[in-house]
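>>> what follows is a protein structure lacking sequence information:
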């Protein structure tokens, strides 16, 4: 199959055009062709296909389009459209896309140009001949147009370069008409006008050349309010003066001059970095009137040099005066950092300055260097800089408008960003799709296809770091008969970073990391080592301070140093991430350098930090919930601050993965009680976000650990937590068994509050099974047990909560007056104790009772109070549940339009939940829709 995007999007096979299908299918194919070989997120596709305003049935329409495209591709084994999690992946042979063939032909032509301009012309012509119009010409989606414009710009650059070569080769008559058409098609672009002026002059049409300049001058002045560039103005003056060097017979092709071309060779299998390449392209287009400076920074081994060189080679044809490159060795195993004066002398030699003309004084050398750059368009790549000070002397002066300097460094080079207005590009490790593509390109598709699971295992150990993938790929390629599973097994069994070791220091992950670590201050080095113990994907500043026993200001100062060294990355303000392999490296360093006592103390502070945060967050909605006793926090723990429940919910959403890992981590360290405490306090957040299966798995793990731990109160508590979690996923029989076991253990301990909570949970399970009599009896017993407990703020608030639950049980049995009576008794107590969670459910129950009594205005007033509180609490499922009842009340009150709004809002919430409870609510909504 042949995919054509250099013009209208088309699909061809065996010389015949293949019908793609409806417009939406063609748009989907275009979006996938813009990112071939890369998983494309389903939600992003939906947003892109409808330009940010998808209809309710968008997901279904997308799935239908995917199905139909697969039908188009099904006869072609080398084309697949597969599902990867929540993404779609279009895999096609690279040469089957005309844009890829254009890139290849253009690259070969531009490389040939430096050696033989005449030999380059056919290749450049072949590249431009692939175009049939504007790229993606029949696609109007916003998500495609930026990509298409970059392709169109590259084509135009190449056409200009090709015509310039032909003009210098003396083909004036042949290119004159083409240049005239090009200048007319792009009236505000100066390069075609300049070439046309030169061709007209050489063809003996001096007056036409002067008229072309006047037209350009008027258009730029009228449309943009600017004058032509210095280059165009100088050409105009030379035409007026009939300068002899404009005569084609007197001009030798400048393309064959010995210009500096120092760029290293690129790699043939460059993958990914589409966004970064696009940013660099846009900088080049937007800043042609001044010197452009960009920095590329990122952690060790992330591919900064690879990106810089690859992009530089792609655009080198736009710098006719040459390209300079140097490795500044800012982070190098030799430790011999390049002095800027040494680099300047090397650049002067590359620009053919005789040794005797190079001044002895360093400042004079720099002055000469910048003077030679003035008026030229040059590309300068300064690789592996240590800091901004090493770079400043090497930057072009203001007279080199149109020149570009790219600086790569492990340092963030904030001095260049702040002082020289550099555009900063930060590289992250590869996403899975790009890492997969790199491994495939290195070891071959056949080996990947034969063992896809082993390949995925290998990549999981590499954690997206391009250097790690390259090391493993090189080792795999060196042993073509070894199965990939054996490589994966070696990585699983290797200690720390042993699986990425190499005799070449530049290709050894530990060595590469060490060059950055060795430049840290002692305090920052200690913090980096301790961060290896943090089990989450990222970490907040308060947790960093607790881990290291620092104040927040001390922790912030050291994290700035780590981020500047690219050993950590600030993903949002006050939140940091360490790459998985860097975390492994930090752990190795800590094991070697820090005492067991210091490591244990740091982990203890970290666990207590999260435990305190969990308690503080949970207490904002359920301050009197039953929980096991917890210990006093250790010193030097920095607390999280939550002003509102919304803050607490945001914290939970951000920390969820870390919290689950912290619980497991605490168990591994023998702190089972702390793990159970933290998990219990997090239960409300799992509940509100509808993550019930996650919570079941977590509590099953903790119950097993509590049984081995052997403390009766903790075991009773875990049986109760696990039993209620099982009820949430409809494993009711098993849930009842664990709750009865918890009730029995609480009885032996004399814990009436615990017994009360167990009976209420059993009543709640009975209610879910529509056994309303049992639900009522169990909840009534729970109230009695709570009232018998020693009076305290906990038992008073808990009794009020249970009284509200009893009111709901009355309502389910049709006794709406008793339901209202129970809730009216409960609400003032709940308000007094700021027990918002229970109060919201009491208002919801009263709303339901008023509805059933035909008191619709009172029902809606109660529901509104409940909904307001539930939104504040972030309880997604309860909001949907209340909205369903609000819709039913609107229907009963003869307000179908308002019922529709409530139903829509409920459905939007339920779409994000995955449980039988959510499905039951969807069924209620469908029934309600039929009634209305």
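Happy to help now that I have it. Predicted model, so just to flag it, every value in this text is computed and none were measured. Residues are numbered from 1 along each chain as shown.

>>> switch to C-alpha atoms for all contacts and neighbour counts from now on
Fine.

>>> max-length helix in the chain?
Criterion DSSP state H: the longest helix present in the chain is helix 142-168.

>>> following it, which helix or strand comes up?
The helix or strand immediately downstream of helix 142-168 is helix 172-185, counting by DSSP states H and E.

>>> below is an additional structure, to be compared with the one above:
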């Protein structure tokens, strides 16, 4: 702590904390960062660079920069694609700011370098097993090579955990126990917990047990082992003391792809009918109690990276391949079925989808939309990881269906980064599987993300590919959806006549197959296109038909969407009172359904109406609220609202 404080006082802008696995790099960096956090009024950014993740997939600097830029309020639509351009934009956004960045578990200087700001007011703290000499030599970083604790320090830590009286009785055994743990804090804490649970045994006997375990592992060690022998010995010593059920759960957790896991997902991996929620909670608690697992929040857990590697190795060594695959399928099936249940609670299903895998033994249910949304907020990172894992395991049907069942959440919350990442993984899986139906569906969903981001040329390309695939397969319903969406692109690019022709063609398909949702969307789109052509009576008539269909479906999201379009049509037709009422009703529907983008649209529309009637102050208030939402979403429509505010600046 004194050394790092010294670096800070001397004006260091980059600090590297290096050291062996389990030595406490992250704990030290986090503790110190919290102490100085108030010195950085513009905030802090944290990222796990996953440099030594057992998946072998370290975080990519371009992805980290994308996340940082979004956290800094940069709209996704203006985040460039190349690493170099993102790094430049990141540096410009941090210019003149005081921000603390913590980059944990870096693999190399090359991984870190694009993430470094140029502002002298920013501080970067990096942890790594690597010395990162390139950052010291080329970037002027100050480095602290964190050594294991000294023998007296290690003994003090053990004494505090196992009790001073017991430690004083056997000082030689205490010193030997500290040495056997290589003086590493992680190993010391796990060993101390193991000792404290056996108060009837002499320390010397327990040290002898640990020494025997270390000797056994020395015989099995290979040059590829990641953990130091002492750490592996402590892990193994504690692991072998677990009850068989707890040991099995620990091993199976090594199959989980994400960085965190819930108790319900762990139960799915375990997969035995006797494992109730109370049972799995008890088993996970036993792992937490011996420091083999960390509880982040109630019923939510995380491994230390070394323990994750250890569990991953154990499950490969001790579980037959058929059981590993069965457990993996159970975990993926749990995510697939639970994601489907959550998204059904958020919005009605757009289409039925046959799900892979047997329903989970203890399925998660959602009593309301809020609980479903909360689950999706927490789990969307795991959904992306599970999609990638399913593809790597060759379980391609899981890989393409997981992103599709999560689409309602992505679409509602405009979570474009995980939306695109998961769907692109799913698309690759569908192509490896040779499933043209799945490929067309994923291309279509990707197209909608690109359309939302105003990348209309790319959206058209994806919609056209999906249309061609569906047409080749004779999928009339799919063809109708792709045709409708190409109409949206036409309209966005000012080709309103072409859009009307597509909407009419798609509606004929939807009429033939009796798809009420498709009909409702086509009627809404036609009404909006008629409005753009100046045919307000026809527009209002079509939009009212669309509204009736959405109401019959109980689709509040769609109801709010068409209500917005009706308000605009009434406004342009000069029916201002009707326009005001419809905007207000649309706002209420958007808020009820959790549609933030729709809420911003309603606020913007009300602002336009109030501005037109001369109430400029009220209009600006609406626009400010809309802009706050759009900036939070990173929605490109924020630029239009900014123009409205700029145009009316100074108006009273």
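Yes, it's here. Fair warning: this is a prediction, and the values are worked out from it, not measured in the lab.

>>> tm score of chain vs chain?
Superposed pair, TM-score by TM-score structural alignment, normalised by the length of the second structure: 0.68. Supporting alignment: 512 aligned residues with a C-alpha RMSD of 4.3 Å.

>>> could you tell me where the longest helix of the first structure falls in the second structure?
Alignment of helix 142-168 of the first structure against the second structure: no match, by TM-score structural alignment.

>>> my guess is residue 383 of the second structure contacts residue 335, does it?
Yes - Residue 383 of the second structure lies in contact with residue 335 (C-alpha atoms under 8 Å); the separation is 7.3 Å.

>>> so residue 535 of the first structure belongs to a strand, correct?
No - under DSSP: H, G, I helix; E, B strand; the rest coil, residue 535 of the first structure sits outside any strand and is assigned coil.

>>> tell me the residue in the second structure aligned with it.
Under the alignment (TM-score structural alignment), residue 535 of the first structure pairs with residue 257 in the second structure.

>>> quick one: contacts for that match?
Residues in contact with residue 257 of the second structure (C-alpha atoms under 8 Å, 6 or more residues apart in numbering) are 55, 382, 385-386, 389.

>>> shared with the first structure, which of those?
Counting by both residues aligned by TM-score structural alignment, their matches' C-alpha atoms under 8 Å, the first structure reproduces these contacts from the contacts of residue 257 of the second structure: 382, 385-386, 389.

>>> emit the PyMOL select command for whichever of these are buried.
Here is the PyMOL command that selects the buried residues among these (16 or more other C-alpha atoms under 10 Å):
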select buried, resi 382+385+386+389
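
>>> find the residues that touch each one of residue 383 and residue 335 of the second structure.
With C-alpha under 8 Å, 6+ apart as the test, residue 383 of the second structure and residue 335 both reach residue 402.

>>> export the kept ones among the contacts of residue 257 of the second structure to CSV and tack on secondary structure and distance to residue 9 of the second structure?
Output for those, formatted as CSV (DSSP: H, G, I helix; E, B strand; the rest coil; distance: C-alpha to C-alpha, whole Å):
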residue, secondary structure, distance to residue 9 of the second structure
382, helix, 40
385, helix, 41
386, helix, 44
389, helix, 45
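
>>> what comes up buried for stretch 245-259 of the second structure?
For stretch 245-259 of the second structure, the neighbour count (16+ other C-alpha under 10 Å) marks 246-257, 259 as buried.

>>> output those as TSV; include the columns distance to residue 434 of the second structure.
Converted to TSV, these look like this (distance: C-alpha to C-alpha, whole Å):
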residue	distance to residue 434 of the second structure
246	40
247	39
248	36
249	35
250	36
251	34
252	31
253	31
254	30
255	27
256	27
257	25
259	31
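
>>> nearest to residue 42 of the second structure among the residues you listed?
Here the nearest of these to residue 42 of the second structure, counting by C-alpha to C-alpha, is residue 259; it sits at 27.4 Å.

>>> the residue nearest to the closest one when sequence neighbours are not counted and residue 27 of the second structure, how far apart?
Leaving aside its chain neighbours, residue 259 of the second structure sits nearest to residue 302 (6.5 Å; criterion: C-alpha to C-alpha, 6 or more residues apart in numbering). Distance, residue 302 of the second structure to residue 27 of the second structure, using C-alpha to C-alpha, to the nearest Å: 15 Å.

>>> of these two, who's got more company?
residue 302 (20 against 11; other C-alpha atoms under 10 Å).

>>> dump the residue contacts of the more buried one.
Applying C-alpha under 8 Å, 6+ apart, we find residue 302 of the second structure in contact with 259-261, 293-296.

>>> stretch 706-720 of the first structure corresponds to what range in the second structure?
Under TM-score structural alignment, the match for stretch 706-720 of the first structure is residues 430-444.

>>> thinking again about what came up before, wait, which of the buried residues of stretch 245-259 of the second structure is closest to residue 97 of the second structure?
residue 259 (30.5 Å).

>>> OK, contacts around the closest one?
302-303, 382.

>>> in CSV, list those residues along with distance to residue 518 of the second structure.
Formatted as CSV, the contacts of residue 259 of the second structure follow (distance: C-alpha to C-alpha, whole Å):
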residue, distance to residue 518 of the second structure
302, 43
303, 46
382, 31
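
>>> give me the mean distance between stretch 714-725 of the first structure and the second structure.
Following superposition, stretch 714-725 of the first structure is found to deviate from the second structure by 2.6 Å on average (mean C-alpha distance after the TM-score superposition for the first structure).

>>> starting at the chain centroid, how far to that stretch?
37 Å (C-alpha atoms, centre = their mean, to the nearest Å).

>>> tell me the contacts of the alignment partner in the second structure of residue 570 of the first structure?
Alignment of residue 570 of the first structure against the second structure is given by TM-score structural alignment, with residue 295 as its counterpart. Residue 295 of the second structure sits next to 288, 301-302 when contact means C-alpha under 8 Å, 6+ apart.
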